[in-house]
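1. Here's my sequence, what's the structure:
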Amino acid sequence: MIDIRRFNTLGGANHGWLDAKHHFSFASYHDPKRMGWGALRVWNDDTIAAGTGFPPHPHSDMEIITYVREGAITHEDSLGNKGRTEAGDVQVMSAGTGIRHAEYNAEPDATRIFQIWIIPDGERKAPSWGTRPFPKGERSGRFVTLASGIAGDDDALPIRTDARVLGASLKAGETAEYALGQGRHAYMVPAAGAVEINGQALGKGDGAAIRDESVLRITAKEDAELVLVDSAA
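-> Below you'll find the predicted structure:
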């Protein structure tokens, strides 16, 4: 089953400094049919104006993954962490028992990010934060795990949940496959370009909610950059 959610059907709001699109219910946008997908709770497509950003605010009990599409995001938190994550790279904040953080676009142009929240499992632990580069050349023509709570994904940023976040870069005409385990839920969005997933068309910013598909076969109709979340039900 693949349910395509077109970009122009997403909820959201334009605050001037922030133009946000919500794949799932978030803030003032509420759709009882779009409350999450498996353990995936939030997927926001955010454009942040230059010199602006999210001021310090609290979170707890959530795995928050930021995938930077264009520009860069600068992070500060109550643990004393500071860092800058550039386009194509990823940061992870495990909110755990509680953390305050700020995310700013200190760049001269707009920054575009995917903000992905996944519900944690297991015991509540102290908060943490990390970031690392993931060169796009290393995921050319294939999916690479960017963040994961699944055993064996040792090269990925750690998250505290039965899920993984993956990225792939496909040239027009290239095909990549991903095996989806039984009972798993997947959600995929092209950060750029257009693809077909198991024969269904998916454009930039569209979301594909997937389950009961043993293999995902993705063919690029034009150069494409993909982000995929595979989570427990």
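2. Only C-alpha atoms from now on, for both contacts and neighbour counts.
-> Fine.
3. Could you report the neighbour count for residue 108?
-> Number of residues near residue 108 (other C-alpha atoms under 10 Å) recorded here: 10.
4. this one next, for a side-by-side:
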Amino acid sequence: MPARTPAPLTVEYVIDVRRAETRYPGGDPEAGIASLHAFSFGAHYDPDNLRFGALIACNEERLAPGAGFDEHPHSHTEIVTWVVEGELTHRDTTGHETLVRPGDVQRLSSAAGVRHVERNDASQPLTFVQMWLAPLGPGGDPAYEIARGLADSSPYALPEAGATLHVRRLRPGQRAAVPDAPRVYVHVVRGTVRLGPHELGPGDAARAAEEKGLELLGVSEAAEVLVWELTE
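-> Next up, the predicted model:
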């Protein structure tokens, strides 16, 4: 009896895909602010979608010229901002005043408490993604940092939250490994990519836990993806 050819192995991934159109709308359209929230936020309370590991918010914000968020408080939160297009003006009560541009990573550790202002003082529309992470421990002093022009090969570590941010920019057919980690959160900024069996477009996100060997594959030109490597 001839030997049977073994069937090819298939890899099954458990990935929770959240589409852009399922995000919770927010902001103040009359004031030129449009927001889309990936997690339970404000009036959109969802007890089953409060956080993913340390990540507690991933907000897409669009500000018209002259629009912005007036001074408001934060505490016990690591706030990371990625500008997609335009220019963000940031001011806080620890004395920092910064212009944040595409490719820059801005981090504000609110610690025991800080207040800040976020505005679009330019003449062009502003789009940015802002991500909030819960720190491993409460308290401490507020801290601020900006990393200019983050490259694909330069992960941005956030040890206060046990997390690392990776930026992946992909051309069609180009592959990039996703870190093997207890949890991984993927947010597509622009373009189209594949993650395992799933095709993801702008604003789509994916959550994976304890997955090994995941890869991103570029589908469209100029795809840009934010990947959070989370230790918890």
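5. list the contacts for residue 212 of the second structure?
-> 179, 180, 181 (C-alpha atoms under 8 Å, 6 or more residues apart in numbering).
6. Return the residue of the first structure aligned against it.
-> In the first structure, the residue matched to residue 212 of the second structure (TM-score structural alignment) is residue 214.
7. ditto for residue 23 of the second structure
-> Looks like residue 23 of the second structure aligns to residue 10 there (TM-score structural alignment).
8. Next, count neighbours for residue 102 of the first structure.
-> Neighbours of residue 102 of the first structure using other C-alpha under 10 Å come to 17.
9. repeat for the one 4 residues further on
-> Per other C-alpha under 10 Å, the neighbour tally for residue 106 of the first structure reads 18.
10. Distance of it relative to residue 112 of the first structure?
-> 13 Å (C-alpha to C-alpha, to the nearest Å).
11. same thing with residue 54 of the first structure?
-> Counting by C-alpha to C-alpha - residue 54 of the first structure and residue 112 of the first structure are separated by 13 Å.
12. Between these two, tell me which one has more neighbours.
-> Ranked by neighbour count (other C-alpha under 10 Å), residue 54 of the first structure and residue 112 place residue 112 first, with 24 against 14.
13. Map that one across to the second structure for me.
-> Looks like residue 112 of the first structure aligns to residue 127 there (TM-score structural alignment).
14. show me what contacts its match?
-> 60, 61, 62, 63, 83, 84, 85, 86.
15. For those residues, which pairs are in contact in the first structure too?
-> Counting by both residues aligned by TM-score structural alignment, their matches' C-alpha atoms under 8 Å, the contacts of residue 127 of the second structure that remain in contact in the first structure are 60, 61, 62, 63, 83, 84, 85, 86.
16. Identify the residue of the first structure aligned to the first one.
-> Matched to the first structure by TM-score structural alignment, residue 60 of the second structure sits across from residue 45.
17. what does residue 37 of the second structure give?
-> Taking TM-score structural alignment for the superposition, residue 37 of the second structure sits opposite residue 22 in the first structure.
18. ok, its match - how many residues close by?
-> For residue 22 of the first structure, using other C-alpha under 10 Å, the count is 23.
19. so how far is residue 63 of the first structure from it?
-> Taking C-alpha to C-alpha, one finds residue 22 of the first structure at 17 Å from residue 63 of the first structure.
20. Using the three-state scheme, assign residue 91 of the first structure.
-> Secondary structure, DSSP: H, G, I helix; E, B strand; the rest coil: residue 91 of the first structure is strand.
21. Now do the contacts for the equivalent of it over in the second structure.
-> Applying TM-score structural alignment, one finds that residue 91 of the first structure aligns to residue 106 in the second structure. Neighbour list for residue 106 of the second structure: 79, 80, 81, 82, 100, 144, 145, 146, 147 [criterion: C-alpha under 8 Å, 6+ apart].
22. Closest one of the residues you listed to residue 191 of the second structure?
-> residue 82 (16.0 Å; C-alpha to C-alpha).
23. Thought residue 104 was touching that closest one, still the case?
-> Yes: using C-alpha atoms under 8 Å, residue 82 of the second structure is in contact with residue 104, at 6.4 Å.
24. Of those two, which one has the most company?
-> Counted by other C-alpha under 10 Å, residue 82 of the second structure and residue 104 do not tie: residue 82 has more neighbours, with 22 against 18.
25. What does that one correspond to in the first structure?
-> In the first structure, the residue paired with residue 82 of the second structure is residue 67, using TM-score structural alignment.
26. And its match, how far from residue 205 of the first structure?
-> Residue 67 of the first structure sits 13 Å away from residue 205 of the first structure, going by C-alpha to C-alpha.
27. With residue 104 of the first structure instead?
-> Applying C-alpha to C-alpha, the value for residue 104 of the first structure to residue 205 of the first structure is 22 Å.
28. Same question for residue 122 of the first structure.
-> Distance from residue 122 of the first structure to residue 205 of the first structure, by C-alpha to C-alpha: 32 Å.
29. helix or strand for the spatially most central residue of the first structure, which one?
-> When C-alpha atoms, centre = their mean is applied to the first structure, the residue found nearest the centroid is residue 116 (4.1 Å). Taking DSSP states H and E as the criterion, residue 116 of the first structure maps to strand 111-118.
30. Would you tell me what the next helix or strand after that strand is?
-> The element immediately downstream of strand 111-118 of the first structure (helix or strand, assigned by DSSP H and E) is strand 128-132.
31. what range in the second structure matches that following strand?
-> Mapping strand 128-132 of the first structure onto the second structure (TM-score structural alignment) gives residues 143-147.
32. What is the mean deviation of the matching stretch from its aligned residues in the first structure?
-> With mean C-alpha distance after the TM-score superposition for the first structure, stretch 143-147 of the second structure departs from the first structure by a mean of 1.3 Å once superposed.
33. how about that stretch: buried residues?
-> residue 146 (16 or more other C-alpha atoms under 10 Å).
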